[in-house]
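[1] okay, sequence plus prediction incoming.
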Amino acid sequence: MVSFRDFQPLELAVSVSTSLVRRSAIVLAVMVGTTIHAGAGDNLNVVRDLSSRIGPVVGAAMACGDIPRPRIQSIVGRFQAVIREASNSDSDRSELVRQFDRHVADGRAAVAAGRQDCRRAELQLGNIERSIGEPAVAAGPPLASPPAPLPIAATGAILAPPVRGVTDREITFGSVLPLSGANKETGRLLKLGMEAAFNRSNDAGGIHGRALKLIAADDGYDPNRTLNAVRQLYEKDQVFGFIGNFGTATAAVAIPFSLERRVLFFSPYTGANVARHDPPDRYVFNYRPSYSEEADALVRYLVKLRRIPPRQIALFAQDDSFGDAGFAGVAKAFRALGLNDAAIVRANYVRNTVDVAPAINQLKAEKAPVRAVIMVATSRAAAKFIEKAHDALPGVIFANVSAVGASALANELMLLGPRYAAGVVVTQAVPAVAGYSSLVLEYKGALARYFPGEPADYTSLEGYIGASILVQALKAAGPQVDTERLIDTLESMRNIDLGLGAPLNFSPAEHQASHKIWGTALDESGSYQAIELE
C-alpha cells in the first residue's frame, strides 16, 4: 500500500530532453516532490514511479463526494498525456494504465477503510494543483502548458465541463459488433436486445429525463477492424461509453483503447480473462460468467453425470485467444478434479472460417476413442464441426459454451436435419427463454412491443440484461452523470434485482455481476430444454 503524505513543490535541478514525455513528467514530478535524473530510456520507470505517487491521491479524491470532479479530471488528463507519450507500444500503454488504476484503487480503498480522510485528500489535491502552476526548473525547455482554466459561474462556483456523449436530452453509447460476416446474426441479436432495454427505459421517462441512444459499428468480428470501429464511435460519434462489444480477440484491441481514455467498457460478449483482470480494470464491467466457469461446469457434467472418462474428452476450439480461454478453463477444471490436464486433446480451426476437416482428422486419429467434445467456437464453425463429426465420431456428445450463440447454432443444425441437433448441449449465461421469471416475461414484452415477430433468443436476452443493469446504474448515479460517478455507482451495487432468479453483485474488487450458469440441450425440434449440470 502506498503511504500518504503532503505533496510540496521542490526546486528541481534536472537535465531535460526536448520530448513531451520528459516535459510532462517534470510537471508531474513537481506535483509529488520528486527529482528526475532519468534518461530517455527510463521514461517507463519514471511514469511507474509517478503513478505510485499520484494514483493514491486521485483515488482518495474520487472517494470524497464533496471534491468536484473537474478538479480530479484535470490531474488525470495530464497523467494520461504522460502515459501516451511514454509508451512505445499498446502493451506498454495498457500496463501503465492498469498500474495507475491499481494505485487509484488503493487511494479509494484507503478512504473507505478510514486510513485516509477527505480533509487530507482535499489538502493533497490542492497541493498538487498549486504545484502545477509554480514549478522551478533549471536549464530546460518550457513546461507543457497547464490545462485550460475551468469555466466560472457568476456565483464563483466552478462549472463542470460538458460530459462526452451526454446532452440535456440524450446519453449515447456505442457497441462494436459483427454486423457482417459469419457472426452477423449474433451481432444483430445483441444489438436488438440492448435496444429493447433502452427503448423500454426511454418510454418510462428515460434517465432523469434523458433518452438512451445506441450506435453500433461493424468490425465483422475481425480484430484488425476493431480499432477503427471503436475510434469512430469515440471520436466521431462522441459516445459516453461502450456496451455489449462482441468477441475476445476484438476485446483485446478495444479494452486498451477504453482504458487509456477512461471510458466505460460494459458487459462485453466474452468470458475471457482479457476482460477479467485481478484486481479488475476500473472501467471494465462484465455481466456474464467467465469461459473458465462454463468449461468447469461442462467438464463436471461430462465426468460426473454422463460418466465420460476424462481421457475421452477432447476440445474443439478457435485458434486464438477465444479458444485459449476455453482451453484454460478445461485445464483448470481437470486440475480441480484431481485429473492430469497434460493429456487434453485440443483440435483447432481458424477464426472466421468453417475449415474443420483438420480437427476432425486429428480426433479420428486418437488412440482412445473420443466420446465427448467441449466446443469453444462460433455458430457456423460449430455447426460444420457437428455435421462432419456426426458420422466420423459416432455417438459423441457435443457440449458448447454459450458464446456459440444458442439460436444461431440451433438454426444452422436444423437446416442440416433434426438428427444433428438432438442432444447438443449448450451452457447459457441467461435463464431459459421459455421460462416464466419476471425478467424473461419483461424481456418478451419488450420484444413484442419494439420488435414485433422477433422470437425470444438467448443472445438478445443477454443483450437485454446487460443494458438493463446499466439502466439501473445510470438512474442511481443521479442527474449529473459522468464516467467516474457511474463507476462509483456500479461498484456500490449489491443484490441487483432484475427478476433473474440469480444473485447479481458488483464491488470494487468484483466487476463480474453473474456467476450463474444454466444448462440446456437441443431436442429434435430445435428447441432448447433445461438440463441439470450437476
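    In hand now; what should we look at?

[2] only C-alpha atoms from now on, for both contacts and neighbour counts.
    OK.

[3] Leu189 and Phe246: what is the separation?
    Distance from Leu189 to Phe246, counting by CA to CA, to the nearest Å: 11 Å.

[4] now swap in Ala317 and tell me
    Ala317 sits 17 Å away from Phe246, going by CA to CA.

[5] more neighbours, the two?
    More crowded of Ala317 and Phe246, by other CA atoms under 10 Å: Ala317, with 28 against 24.

[6] how about residues contacting the strand or helix carrying that one?
    Assigned by DSSP states H and E, Ala317 belongs to strand 313-318. Contact partners of strand 313-318, identified using CA atoms under 8 Å, 6 or more residues apart in numbering, comprise 323-324, 326-327, 344-351, 359, 363, 370-377.

[7] okay, now the one to match up with it:
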Amino acid sequence: MDAHGGLQSPATLYAAFTGNCAMRMAQAVLGVTALSLLATLTAYAESMPDAQTVDRGRALYHGLTAWEGPVHVGDTRIPSSAGVCAHCHGARGQGGSETGIKVPEVSWHQLMQSNAHRPAYRSGQHILQTIGGTEGRDDKKLAPPMPTFALTESEGNALLAYLQVVGTEADQAQGIFPDHVTFGVVLPLQGAWRTHGERIHAGLRDRFAAINRAGGIYGRRLDLVVEDAGTRPHDVVQAVDRLVQQHRVFALVGSFLPELPAASLQTIKRYHTPLVATLGIPLRETNDRNLTYLLPSIERQVQQLVRELRGRCDVDNGLHVLHAPVPGLAEAIQVATVNAASRAEVTVQVVLNPADALDALRHTTSRTVIALAPKETVGVIRTQIQKKTSPTCLATLAMFSGLPPSALNDRSDTTVTTSEIVGLPMSSVAVPSELTIEGEGLWTFLADLSARTLAEALSRTGRLVDYEGFDRALNSLQKFEPVNGLPIEFTPQQRHGLAVAHMWKGVLHEQAH
C-alpha cells in the first residue's frame, strides 16, 4: 500500500503492470474524496461492523462487486476491474512482492501498528483519505502502481469493515461457518439419467453422514444442498447460479456435469467456487484451476482403449466406433483415434438404439468395434458379435455401459471366442467387499470417492479456509488413497483424479502398463 519510488508516467506504469498482480492494483483498501463522509466514517471505523457490511466489503475487496466510482493511477483512469485489492494484497491481506515492488499487508492490525519505517494510520478516516489520494501515514501520497479510489459512503464503510476482519478466523470463504460448511451438487433428478443422480446423491449423503458422526472437519458439520440439473442446458446454468449466489456454497462436489456450460464456468470463476471431483466425463481434458473431475476425459479414455486394442485385436483391419448421440462425442472420438489407431481405417457412427447398433454391425467390415453406448445397447452388440466370426473384438468403457456379466462372477462362457476389453476407473480388488460396481452401483461408489477426496482436501486446508489454501491442499493430493489400493492425484496440470488404468480382459482385471 505504501509503494514509493521513481515515478514514471501513469500510462507507462499502467501498461507495464497490466496482467499481473501489481498492476491489477494494489487496490487494497479504499478511497474517498468527499470530505463530508469523514466524520461519519471516523465514528464507524471504531465500531464493530455488522455481517452484511463485512460481506459487501469482502465482495469489493475480492472483485465480486464493481466499484461505483472511477479508479485512477496518477492521472490515468483505469478499468474498475483492475482495482481488485486481493490481486496484489492477497486473499487474506497478507501482502507480498510483485515485479520488484513490495506490497504491504492490509490487515487492521498491521495498518494500525507503527514500525521502524512508518507510523500507524490514525483511524479509518486516515486510511480513506490516503486511498482517496491525499497524504498518507508518512506524509506522502501513495505512488503508482497503487490506484486511488473515489468511493461512495457505503463502499467506504464496507471496505473499512472488511479490513477489520481480513486474515482472521472471522474472514472465511463463502459457505464456511463456525459450526458447518455448505456444499452443493448438481444432479439429474429427472429424465434418462435420473438413476445416476439418485445413486450419486446416495453416495454423497452417506459419506457426509459418516464424516459428521465422526465429528466433521475441524468440528464443522458438512451440509449438502442438491439442485436438479433439469433437462435443458439452461437448467444447469440456473442450478449452478442458485447454489453459488443464493445458497452461497463453498464448493460443488461430485456433480454430474459432463460438460460445464460457459455461463456456469464464468460464475464459478467470478466467485472462485471450486468444483471438486466432478462426476460425468468431459469430452476433453481441462486445465481450469476451479474445475476438477474424478475421471479423465472421453478423449483420454478412448486413446488408452485403442492402445490396449492394438496389442490384443486386429485393429489394422478396421476399427468401427459406435456411440450414443451425445453432442461433441463424435469429434472427441475422432481426435482420440487419429493417432492411436495409426494405419487403421476408423469409422465413427452414432447409434440411437439397439436396432441401430444391429444394423451397423450387419454392414461393417471392421474386425474391431468400440461401443460407447448404454448398457442395453452394448449388450445387444456383445451378443451379436459372439454369434458372428467378424467382428471378433469388442471394447467398451465401464462409464457408459458398466461391466459385462462375466466380469461380475467367476463364471464365463469358455466357448466364446470374442475378445472384450473394458476400461475401468479402478480394479475390482479396490472396491470394498460390501459394495458393487455393477451397473448404477458404480456411481454410488464414485460419489463416495468424491466426498472422501473433498474431505481430505478440506482437512489439509486447515481451520482457516480460503480458496487459495483449498486449491493448494487439493493439489497436494499425490497418490492419496481414499480407498486402499486406489490412488487419486491432482496437480495444477492434471485436473482429473483417477486414471483409467485398469482394463478388464476376459474374466480378469489387469492393470494396464
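    Arrived safely. Because the structure is predicted, anything quoted here is derived from the model rather than measured.

[8] quick check: TM-score for this pair?
    The TM-score (TM-score structural alignment, normalised by the length of the second structure) is 0.66; 428 aligned residues with a CA RMSD of 5.2 Å.

[9] rewinding a little: and the contacts of strand 313-318 of the first structure, which are buried?
    The neighbour count (16 or more other CA atoms under 10 Å) marks 323-324, 326-327, 344-349, 351, 359, 363, 370-377 as buried among the contacts of strand 313-318 of the first structure.

[10] among the residues you listed, which are located in strands?
    Counting by DSSP state E, the part of those found in strands is 345-349, 372-376.

[11] so which pair among the residues you listed is furthest apart in space?
    Greatest spatial distance in these: Tyr349 and Ala372, 17.6 Å, computed using CA to CA.

[12] before we move on, the earlier item: okay, the angle between the strand holding Ala317 of the first structure and strand 345-349?
    Angle of strand 313-318 of the first structure versus strand 345-349, following axes from the mean of the first three to the mean of the last three CA atoms, to 10 degrees, is 20 degrees.

[13] superposed on the second structure, what's the mean shift for strand 313-318 of the first structure?
    When the second structure is superposed, strand 313-318 of the first structure averages 3.7 Å from its matched positions, counting by mean CA distance after the TM-score superposition for the first structure.

[14] quick check: buried residues in that strand?
    Neighbour counts over strand 313-318 of the first structure (16+ other CA under 10 Å) mark 313-318 as buried.

[15] stretch 193-208 of the first structure too?
    For stretch 193-208 of the first structure, using 16+ other CA under 10 Å, the buried residues are 193-202, 206-208.

[16] tell me the residues of the second structure aligned with that stretch.
    Stretch 193-208 of the first structure lines up with residues 203-218 of the second structure when matched by TM-score structural alignment.

[17] the ones in strands among the buried ones among the contacts of strand 313-318 of the first structure into a markdown table, with extra columns for distance to Thr35 of the first structure?
    Formatted as a markdown table, these follow (distance: CA to CA, whole Å):
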| residue | distance to Thr35 of the first structure |
| --- | --- |
| Val345 | 55 |
| Arg346 | 53 |
| Ala347 | 55 |
| Asn348 | 53 |
| Tyr349 | 53 |
| Ala372 | 62 |
| Val373 | 59 |
| Ile374 | 56 |
| Met375 | 55 |
| Val376 | 52 |
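
[18] for the stretch 401-534 of the first structure, what spans make up the helices?
    Under the criterion DSSP state H, counting those that start in this stretch, helices of the stretch 401-534 of the first structure are mapped to 406-416, 418-421, 438-450, 458-477, 483-491.

[19] residues contacting the longest one, please?
    Right, the one you point to is helix 458-477 of the first structure. Contacts to helix 458-477 of the first structure, defined as CA under 8 Å, 6+ apart, come from residues 186, 189-198, 201, 207-208, 243-244, 266-267, 287, 405-407, 428-430, 432-433, 440, 443, 481, 485-486, 489-490, 493, 496, 498.

[20] Ile397 of the first structure and Ala372 touch, don't they?
    Yes. Ile397 of the first structure is within contact range of Ala372, at 4.4 Å (criterion: CA atoms under 8 Å).

[21] sorry, back to before: of the buried residues of strand 313-318 of the first structure, closest to Gln99 of the first structure?
    Among the buried residues of strand 313-318 of the first structure, and counting by CA to CA, the member closest to Gln99 of the first structure is Gln318, at 30.7 Å.

[22] quick one: the equivalent of the closest one over in the second structure and Val348 of the second structure, what's the gap?
    Alignment note: Gln318 of the first structure maps to Pro325 in the second structure; criterion TM-score structural alignment. Using CA to CA, we find Pro325 of the second structure at a distance of 12 Å from Val348 of the second structure.

[23] please apply the same query to Phe445 of the second structure.
    From Phe445 of the second structure to Val348 of the second structure the distance is 31 Å (CA to CA).

[24] again with Gly379 of the second structure
    Gly379 of the second structure sits 19 Å away from Val348 of the second structure, going by CA to CA.

[25] Gly328 of the second structure now?
    Gly328 of the second structure sits 12 Å away from Val348 of the second structure, going by CA to CA.

[26] quick one: contacts for Arg307 of the second structure?
    Arg307 of the second structure makes contact with 340-341, according to CA under 8 Å, 6+ apart.

[27] nope, Gly441 of the second structure is what I meant
    Contacts for Gly441 of the second structure (CA under 8 Å, 6+ apart) come out as 199, 435.

[28] ok, 6 Å please
    Contacts for Gly441 of the second structure (CA atoms under 6 Å, 6 or more residues apart in numbering) come out as none.

[29] map it onto the first structure.
    In the first structure, Gly441 of the second structure lands on Asp457 (TM-score structural alignment).

[30] from Ala432 of the first structure, how far off is that match?
    9 Å.

[31] and Arg485 of the first structure, by the same measure?
    According to CA to CA, Arg485 of the first structure and Ala432 of the first structure sit 34 Å apart.

[32] can you check Val82 of the first structure too?
    Distance from Val82 of the first structure to Ala432 of the first structure, by CA to CA: 48 Å.

[33] who has more neighbours out of those two?
    When neighbours are counted by other CA under 10 Å, Val82 comes out ahead of the other of Val82 of the first structure and Ala432, with 25 against 20.

[34] Three-state assignment for that one, please.
    Under DSSP: H, G, I helix; E, B strand; the rest coil, Val82 of the first structure falls in the helix class.

[35] now do the contacts for it.
    Taking CA under 6 Å, 6+ apart, we find Val82 of the first structure in contact with 21, 24.

[36] tell me which of the helices of the stretch 401-534 of the first structure lies nearest to Ala121 of the first structure.
    Here helix 483-491 is closest among the helices of the stretch 401-534 of the first structure (CA to CA), at 16.9 Å.

[37] and the closest one, how far from the second structure on average?
    On superposition with the second structure, the mean distance recorded for helix 483-491 of the first structure (mean CA distance after the TM-score superposition for the first structure) is 2.0 Å.

[38] tell me the residues of the second structure aligned with that helix.
    Aligning helix 483-491 of the first structure against the second structure (TM-score structural alignment) gives residues 467-475.
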